[in-house]
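Participant: can you look at this prediction? I've put the sequence above it.
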Amino acid sequence: MQVTETLNEGLKREYAITVTADELDAKVNEKLSEAQPEIEMKGFRKGKVPMALLKKQFGQRILGESMQEAIDGAMNQHFEETGDRPAMQPEVKMTNEDWKEGDDVQVEMKYEKLPDIPEADLSDIKIEKLVAKASDADVDEALSNLAENAQNFEDRKKGTKAKDGDQVVIDFVGKVDGEAFDGGSAEDYPLVLGSNSFIPGFEEQLVGVKEGEEKAVEVSFPEEYGAENLAGKAAVFDVTVKAVKKPVPAEINDELAQKYGAEDLEALKGQIRERLEAEYQGAARQVMKRQVLDALDEKVKFDLPPSLVDAEAKQIAHQIWHEENPEVQGHDHEEIEPTDEQMKLAERRVRLGLLLAEIGQKAEVTVTDAEMTQAIMNQARQYPGQERAFFDFVRQNQQMQQQMRAPIFEDKVIDHIAEQADVTEKEISKEELQKEVEKLDEE
């Protein structure tokens, strides 16, 4: 077997690989010899079938398999000897397309190698760690929001028209073709106008009604309605309005706290403060992460594999195009050419991705099974009732696992860099932190 370099330009490499006919024949004979003891054939005892007959019977079938193994072996040996790490899957093709049995196999291999990444001195990276505390005003604002969500309803003055957001207490009877239908009637039903809990068009027709008023609400059931006997049908609901009530926030007291699972109001305030400061900490971490990435981007420069940059730029351009054209759901559109700005962003992402991977590898950063399980469980909560199915899907999908592992690995490497860096703390307000977060989107 012979491997000859034909191109060495930047990170691009090309090689000509020759697998001789004798090497292939020897590999076929080796495979047949391994299988011979177990082969039975009419007229011969088990394990006694002559090699020549085996070769005639099975040689062609084994030849292709042997050819692939020989080429794979040559490639693996090449990467072990050179230390090259391909940026993407190498491009491999036979160059003697008129090959026939008994000829040498000529193969061309092309790839871009990952660059040698210089050592980065992390100790002189300066990080300003932002710290925001939840003020009493922040806690009170969050409490008010909770009270609003736990709102009660009080009777409006008699004769007041119902507004969007009001609660109307109603009796109703629904009819299709003049006949009442099962499940279409109720008494003393509390309906919040604008909640979209009834058939489309129903609640809108009750805006402006008064206590004691009777109204015929005309609607049509959606075509995809669950009950087939009602789907797409026109209906009339005879409605009697028994009360019109306005929303009022719940009182901020121990009773409200207990509704949210706290022992008393002070305990609820403590929980709110912890939650707010956890949110602030998460936002501050995003600012810190950008500081680290900016510092690394300035500190370390090296050649980038063009194929990785092109792939990243096209992905960025494609994503942005769909954000700007939300009406296009599929991907059967014209090819999106990346802009110069998108190419620069792609170069930054590829450079930092390779650098973080190198730093993490040298620091022996790993993602544990427990961390992966926790990440899968967190994402599974987005699919209520299907958590187990999602969990099993991820466990059986290597690509999905890699997508979930990558950000965990990156965050752990960022933490490792921060431990080596020169870090100073700065206490700021919630508003100042919000401005710093907004800057991240602007850059």
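Facilitator: Received, thanks.
Participant: contacts and neighbour counts: CA atoms only from here.
Facilitator: OK.
Participant: burial count for Ile320?
Facilitator: For Ile320, the count of nearby residues is 14 (other C-alpha atoms under 10 Å).
Participant: contacts for the helix or strand hosting it, please.
Facilitator: Assigned by DSSP states H and E, Ile320 belongs to helix 306-324. The contact list for helix 306-324 (C-alpha atoms under 8 Å, 6 or more residues apart in numbering) reads 87-88, 112, 328, 336-339, 342-343, 345-347, 349-350.
Participant: and the longest helix seen in the chain, how far from the chain's centre?
Facilitator: In the chain, assigned by DSSP state H, the helix with the most residues is helix 265-299. Mean-position distance between helix 265-299 and its chain equals 21 Å (C-alpha atoms, centre = their mean, to the nearest Å).
Participant: helices along the stretch 1-150 of the chain, start to end?
Facilitator: 21-35, 51-82, 136-149 (DSSP state H, counting those that start in this stretch).
Participant: would you turn these into CSV with distance to Arg273 and mean neighbour count?
Facilitator: Formatted as CSV, the helices of the stretch 1-150 of the chain follow (distance: least, C-alpha to C-alpha, whole Å; neighbours: other C-alpha atoms under 10 Å):
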stretch, distance to Arg273, mean neighbour count
helix 21-35, 70, 16
helix 51-82, 55, 14
helix 136-149, 6, 15
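Participant: want to compare, so here's the second one:
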Amino acid sequence: MQVKETLNDGLKRGYQFTLPAAELAATVDAKLKEAQPEVEMKGFRKGKVPLAMLKKQFGPRVMGDAMQEAIDGALREHLEKSGDRPAAQPKVEMDNGDDWKEGDDIVVNVSYEALPEIPQVDLGKLSLERLTVPAEEAAINEALENLAKSAQDFSDRRKGSKAKDGDQVVIDFKGFVDGEAFEGGEAEDYPLVLGSNSFIPGFEDQLVGVKADDEIKVEVKFPEEYGAEHLAGKDAVFECKVKAVKAPKPAEVDDELAKKFGSDDLEALKKQISERLEQEYAGAARAVLKRSLLDQLDEQVKFELPESLVEAETDQIAHQLWHEEHPDEHGHDHGKIEATDEHKKLAERRVRLGLLLAEIGQKAEVTVTDQEMTQAVMQAARQYPGQERAFFEFIQQNQAAQQQLRAPIFEDKVVDHIAENAKVTEKKISKEELEKAVESLDQL
């Protein structure tokens, strides 16, 4: 095997491998001889088929396998000797593929971008601030009030009272489109809270001011994107009879409310709310710490980046942001999306930090356990109710999907490792200060 360097420019590498025809032929003969004892062919006993006949019938296929094995082996040996780590799958092309015939040497051109040498980072020089926010009494009381509202009941208003926004009206209704009643457009004793926006836009507004025993025709238009295609965009009339008007009555903040939400008493519910709030605060504070950590790494550590990775990340960012700006476009037949300098700058940051975190994690022997992966898969599967089994099978058979789940877990564990070795100070702040700190985080 002869190897000749054809390109060495920054991280770009190019090599020409020459595989001698004699070595290839010897490999083919060896494979055929190995298979010969098991081959059966009409007119010959098992294992007695002449090598020349085997070569005539199976030679081209075995030659193809031998060529692929030789190329793979040569590339593997080259990477082991050079120490290069390709940023992506190397590009392999036969230089003489169109004119090649048996008996010729095989000339292969190999090109790739090597991953750069990642500078070592002194994690002890990083200065981080861990924000802590206690669950204040006001926040706990606000949460209790919201729970009380969600558990509210309704009581009849005095006879003749007009319905207000927030009231519950109990109605019988029947809907018509083009003068014909439609399926699913009828109900009796339906409790509708005005202002809940649970009905077609405009429906609830027309019931504000009604009284018990009123009969009213509500005229609305179904949204263009309505789920039932035969009703989408259609004008409709609902004949409604108001049977009761009820005022909201929030639940009392007491032990009974606590029991409705699975706690033994009010104090236990308060403790539960406090723990949940502090958990939410801790998650937000961790996002602030992580952003500070990544900003410092991005500022302190510079190295050459593989252009192919930057270009791929730039295109992905441009595509993602375009779809966020055009939420009604769900397909991918929108033509080429031009990336901007801002997209490229963001891509360079992501690629740089991705490579750096991977290097730090590898040196620290950070791994994602089977248990952590199982939890991630189960959590992701909840997004597909009724299709969990199909989702599990998809993940098992798809390495790329597994990597998508593994990557954020690995990154978070590397961030934890860095924080453990950095200079970290604790700072107690208020909920409002934490909210401002979170709001200051941009999309990087």
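Facilitator: Arrived safely, thanks for sending. A quick note: this is a predicted structure, and the numbers were derived from the prediction, not measured.
Participant: and the TM-score between them?
Facilitator: Once superposed, chain against chain, the TM-score is 0.91 (TM-score structural alignment, normalised by the length of the first structure); 441 aligned residues with a C-alpha RMSD of 2.8 Å.
Participant: span of stretch 14-25 of the first structure from start to end?
Facilitator: Separation of the first and last residues of stretch 14-25 of the first structure by C-alpha to C-alpha, to the nearest Å is 27 Å.
Participant: and stretch 380-399 of the first structure, by the same measure?
Facilitator: Start and end residues of stretch 380-399 of the first structure are separated by 17 Å (C-alpha to C-alpha).
Participant: still on that earlier bit, mark which of the contacts of helix 306-324 of the first structure are part of strands, please.
Facilitator: Among those, the ones falling in strands (DSSP state E) are Glu112.
Participant: looking at the contacts of helix 306-324 of the first structure, which one is closest to Phe198 of the first structure?
Facilitator: Using C-alpha to C-alpha, Val328 is the member of the contacts of helix 306-324 of the first structure that sits closest to Phe198 of the first structure, with 30.8 Å.
Participant: buried set for stretch 121-131 of the second structure?
Facilitator: Leu123, Leu126, Leu128, Glu129, Arg130, Leu131 (16 or more other C-alpha atoms under 10 Å).
Participant: do the same with stretch 5-23 of the first structure
Facilitator: Under 16+ other C-alpha under 10 Å, the buried positions of stretch 5-23 of the first structure are Leu11, Lys12, Arg13, Glu14, Tyr15, Ala16, Ile17, Thr18, Val19, Thr20, Ala21, Glu23.
Participant: who's in contact with the residue nearest to the last one when sequence neighbours are not counted?
Facilitator: Spelled out, that is Glu23 of the first structure. Spatially, and ignoring its direct neighbours in sequence, Glu23 of the first structure is nearest to Met1 (7.4 Å; C-alpha to C-alpha, 6 or more residues apart in numbering). Counting by C-alpha under 8 Å, 6+ apart, Met1 of the first structure touches Ile17, Thr18, Val19, Thr20, Glu23, Ala74.
Participant: identify the farthest-apart pair in these.
Facilitator: The largest separation in the contacts of Met1 of the first structure, counting by C-alpha to C-alpha, is between Ile17 and Glu23 at 12.9 Å.
Participant: about what we covered before: identify those among the buried residues of stretch 121-131 of the second structure that sit within strands.
Facilitator: Those of these lying in strands (DSSP E): Leu128, Glu129, Arg130, Leu131.
Participant: same list, these, but as TSV with distance to Glu420 of the second structure please.
Facilitator: As requested, those are exported to TSV (distance: C-alpha to C-alpha, whole Å):
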residue	distance to Glu420 of the second structure
Leu128	10
Glu129	12
Arg130	12
Leu131	15
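Participant: ok now do Ala132 of the first structure, which residues does it touch?
Facilitator: Glu277, Tyr280, Gln281, Glu427, Ile428, Ser429, Lys430, Leu433.
Participant: so the third one touches Val131, yeah?
Facilitator: This points to Gln281 of the first structure. Yes: between Gln281 of the first structure and Val131 a contact is recorded at 7.0 Å, counting by C-alpha atoms under 8 Å.
Participant: where's Val169 of the first structure, which helix or strand?
Facilitator: Using DSSP H and E, the element containing Val169 of the first structure is strand 167-176.
Participant: which other helices and strands contact that strand?
Facilitator: strand 179-192, strand 234-248 (3 or more C-alpha pairs under 8 Å, 6 or more residues apart in numbering; DSSP states H and E).
Participant: what is the longest one packed up against?
Facilitator: This points to strand 234-248 of the first structure. Here strand 234-248 of the first structure touches strand 152-155, strand 167-176, strand 214-220, going by 3+ C-alpha pairs under 8 Å, 6+ apart.
Participant: angle of that strand against strand 179-192?
Facilitator: Strand 234-248 of the first structure and strand 179-192 are oriented at 20 degrees to each other (axes from the mean of the first three to the mean of the last three C-alpha atoms, to 10 degrees).
Participant: and the next element down the chain from strand 234-248 of the first structure?
Facilitator: According to DSSP H and E, the helix or strand after strand 234-248 of the first structure is helix 254-259.
Participant: which of the residues in that following helix are buried?
Facilitator: Within helix 254-259 of the first structure, judged by 16+ other C-alpha under 10 Å, the buried ones are Leu256, Ala257.
Participant: same thing with stretch 153-169 of the second structure?
Facilitator: Phe154, Arg157, Ser161, Lys162, Ala163, Lys164, Asp167, Gln168, Val169.
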